[in-house]
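K.L.:
just need the structure, nothing else, for what follows:
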Amino acid sequence: MVKKLKIVIAVCIVTLLAACSDPVQEEIISYVNEDLPEIAKLEEEVIGKYDSVTGENYKDDEILYDALTNEIIPDYSQLIDKLEAIQLSDKELRDIHEDYIEAANQQYSAFTKMLAAIENQDYALIEEVYGILSQSRKDMRDYQYDLKEYAEENDVEIKE
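P.N.:
This is a model prediction of the structure:
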């Protein structure tokens, strides 16, 4: 009986806290805890695949081309679809999320341009791709800082 009472009290406290929380706080918490984990995991996998065939891991154009065609671009397209499917009601959070979508689209564009660069052996286009990738990484960092700052403004702590 005492255990049941403790459980009922605990449930009531959680319910009261949830009832008192701000809708913006709830949306930020839902966004970070429910929407982003699957996307972050997929992004980590795709970038891992890209890293495994570029830089110091680069072997030849054929391996890079195959990875881009068969894994990286299709998986990143799926990631963008998942990002675009997220519906947010808070305008400021939605604007921050749009920055993520824009950075992801830049990265996707870089991957597809890399295919064209390989097909045409266009080294100038490869340099352009590296510039786009660099900008998209910066934009991703800006998105992360903006999200964390907005969460803090709304008394939500994001733990990494």
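
K.L.:
make it CA atoms for all contacts and neighbour counts henceforth
P.N.:
Fine.

K.L.:
for the residue nearest the centre of the chain, which residues are in contact?
P.N.:
Computing the C-alpha centroid of the chain and ranking residues by C-alpha atoms, centre = their mean puts A40 first, at 4.9 Å. A40 makes contact with no residue under the criterion C-alpha atoms under 8 Å, 6 or more residues apart in numbering.

K.L.:
how deep is D155 tucked in, by neighbour count?
P.N.:
Burial of D155 is recorded as 12 neighbouring residues (other C-alpha atoms under 10 Å).

K.L.:
now it, nearest residue through space, not along the chain?
P.N.:
What sits nearest to D155 in space, not counting adjacent residues and going by C-alpha to C-alpha, 6 or more residues apart in numbering, is Q25, at 7.3 Å.

K.L.:
another sequence for comparison is provided below:
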Amino acid sequence: MRSKVMILGMMMLLLLSGCSDPVQDDLLNYINEDLKDLTVLEEEALAEYESVTGDNYEDDYTTYVHIKDVVMPAYKDFLDQLEEVKPATSEVQEIHELYIDAVNMQNNAFIKILAALEQQDYEMVADANEMLADGRAGIRKYTNQLEKLADEHNVELTE
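P.N.:
All right, here's what the predicted structure looks like:
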């Protein structure tokens, strides 16, 4: 998931056509301006999550406190700022909504992980992990749709 976010965060758009295209202009603004700083916030929040999960897991208490005190505030800040982005065209708005939906899914998964750790409910942890996977799938869908729209409007996405 981080690699997709990093790729998106590092994308630079190159204009291939001199024709005026509102969607093309909106895509350029969306990637180069609107998302430029937001991808850094997302990467930082996800890195904090990864710092206490998987191979970095120490114990439930450490994980709980770190998610509650560090990950959740950082991810919520990212989500709030993401929701403030208002693309100018309906085509970019639709794709942006895919991103918001995926990020909301992941945010809800973090909330569920906290509840699961509080209750020591490992089935709930499994459900939350499934929600995280669904969020990652949503981000992949968003990225694919963004690439498709860019291609349709003669915009090249590069790293």
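
K.L.:
circling back: pretty sure the residue nearest to D155 of the first structure sits against V156.
P.N.:
Yes. Counting by C-alpha atoms under 8 Å, Q25 of the first structure sits close enough to V156 to count as a contact (6.4 Å).

K.L.:
neighbour count winner among those two?
P.N.:
For Q25 of the first structure against V156, the residue with the higher neighbour count under other C-alpha under 10 Å is Q25, and the figures read 20 against 16.

K.L.:
tell me the buried residues in the strand or helix carrying that one?
P.N.:
Q25 of the first structure is part of helix 23-30 when elements are defined by DSSP states H and E. Residues of helix 23-30 of the first structure classed as buried under the neighbour-count rule (16 or more other C-alpha atoms under 10 Å) are 24-25, 27-29.

K.L.:
how close does the aligned residue in the second structure for the residue nearest to D155 of the first structure get to D37 of the second structure?
P.N.:
When the two structures are superposed using TM-score structural alignment, Q25 of the first structure falls opposite Q24 in the second structure. Counting by C-alpha to C-alpha, to the nearest Å, the gap between Q24 of the second structure and D37 of the second structure amounts to 20 Å.

K.L.:
likewise L98 of the second structure?
P.N.:
When L98 of the second structure is compared with D37 of the second structure (using C-alpha to C-alpha), they lie 19 Å apart.

K.L.:
which of those two has more neighbours?
P.N.:
Each of L98 of the second structure and D37 had its neighbours counted (other C-alpha under 10 Å), and the higher figure belongs to L98 (19 against 14).

K.L.:
which non-adjacent residue is nearest that one?
P.N.:
The shortest distance from L98 of the second structure to any non-neighbouring residue, by C-alpha to C-alpha, 6+ apart, is to Y142 (5.5 Å).

K.L.:
helix, strand or coil for that neighbour?
P.N.:
Under DSSP: H, G, I helix; E, B strand; the rest coil, the three-state class of Y142 of the second structure is helix.

K.L.:
that one touches D101, doesn't it?
P.N.:
No. Y142 of the second structure lies out of contact with D101 (C-alpha under 8 Å); the separation is 9.5 Å.
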